[in-house]
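S.K.: this one's structure only:
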């Protein structure tokens, strides 16, 4: 399978590329964004970002064996965020982020719907999980709107904060997804 490009009414979801580094540094370098993510350091580290993007590009070369796959989200030609899947050899977990200037405009709900559709249409996975820090009510609302159902409380390690914070784990089945269409 070649690298997919998913188009919605306002967005393009595409595989990351090394040229995204500077824009990622700007958007993920905002503490208000980084503090709600598990794996993003603050301040943003350009070398770690470069390494992450290189791995993200390489994973798309063989998606059947990939442990993670990510999409970058473009709006009007500009990178505004990302959505990705980890633990692809188990029960996949979807994660997402959006640059602060783009919050509150419905972009993440639109991107998440497209990414979830891609996952269930292109893999044999029967279940998809998602976690959000309890304090991140906007992210929890996005999960709920997408059709995820809470299944429990977990701890979410935050690199930027150097601690584990309470989070809500939610799940969606293929049947849930198909019944929402």
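M.R.: Alright, I've got the coordinates. These figures come from a predicted structure and were not determined experimentally.

S.K.: can we go C-alpha only for contacts and neighbour counts from here?
M.R.: Fine.

S.K.: all strands for this structure, in order.
M.R.: Counting by DSSP state E, one finds strands in the chain at the ranges 5-7, 11-14, 68-75, 78-86, 93-98, 127-133, 149-158, 163-173.

S.K.: got the angle between the fifth one and strand 78-86?
M.R.: So the one you mean is strand 93-98. Put simply, strand 93-98 runs at 160 degrees to strand 78-86, going by axes from the mean of the first three to the mean of the last three C-alpha atoms, to 10 degrees.

S.K.: against which helices or strands is strand 93-98 packed?
M.R.: If contacts are counted by 3 or more C-alpha pairs under 8 Å, 6 or more residues apart in numbering; DSSP states H and E, strand 93-98 sits against strand 78-86, helix 107-122, strand 127-133.

S.K.: in the first one, what's buried?
M.R.: This points to strand 78-86. 79, 80, 81, 82, 83, 84, 85, 86 (16 or more other C-alpha atoms under 10 Å).

S.K.: here comes the other one, which I'd like you to weigh against the first:
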């Protein structure tokens, strides 16, 4: 395993091939998801909060995101409202150096305010903690993206005091809750 790669990332993250939550069906992105991913990610209300994704987000960008597992650099998944429901968002993670995994997520504008982002992010956080217990989980977010900033804090992320790799973003670090005796 290299510093910025984890072999079999997708298989470790999704040992069952997918994840079911109370309302969501989450499974690794497939080539057939590329067009919907482009439409979702290019929505101005979504793009404004995603500082790390290129804008405009092209079909080639979607294909690169889908190919991350083949390069052992991470895995992103489609988020559907139910097993046969609409594509509402995307959630996943990338390897960030030797010690960190960075989590990211976004939800389509028509689905804002329905807590799909919170449910998907919480599920991904659980998958990451189970699959990679020795890695630190981080996220990048701009304070201007208030809803995501508050959600990350509710999930247990705290500002590190450092800047993120993207313009105006800050690095947040997940701090696991202390075990209850």
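M.R.: Thanks, I have it. Predicted model only: the values in this text are computed from it and were never measured.

S.K.: one step back: mean neighbour count, the helices and strands packed on strand 93-98 of structure 1: which tops it?
M.R.: strand 127-133 (a mean of 23; mean count of other C-alpha atoms under 10 Å).

S.K.: in structure 2, what residues pair with that strand?
M.R.: Counting by TM-score structural alignment, strand 127-133 of structure 1 pairs with residues 136-142 of structure 2.

S.K.: what's the answer for stretch 12-29 of structure 1, then?
M.R.: The aligned range for stretch 12-29 of structure 1 is 25-42, by TM-score structural alignment.

S.K.: quick one: contacts of the matching stretch?
M.R.: Contacts to stretch 25-42 of structure 2, defined as C-alpha atoms under 8 Å, 6 or more residues apart in numbering, come from residues 10, 14, 17-20, 46-47, 55-59, 62-63, 66, 75-83, 87-90, 107-108, 120.

S.K.: swap in 7 Å and give it another go.
M.R.: Outside stretch 25-42 of structure 2, the residues that touch it by C-alpha atoms under 7 Å, 6 or more residues apart in numbering are 17-20, 47, 56-59, 62-63, 66, 75-83, 108.

S.K.: just the buried residues of that stretch, please?
M.R.: Neighbour-count burial for stretch 25-42 of structure 2 [16+ other C-alpha under 10 Å]: 25-29, 33-34, 36-38, 40-42.

S.K.: how far out from the middle of the chain is that stretch?
M.R.: 13 Å (C-alpha atoms, centre = their mean, to the nearest Å).

S.K.: can you give me the end-to-end distance of that stretch?
M.R.: Stretch 25-42 of structure 2 has an end-to-end distance of 22 Å (C-alpha to C-alpha, to the nearest Å).

S.K.: do the same with stretch 39-55 of structure 1
M.R.: By C-alpha to C-alpha, one end of stretch 39-55 of structure 1 lies 14 Å from the other end.

S.K.: in it, what counts as buried?
M.R.: 40, 41, 42, 44, 49, 50, 53, 55.
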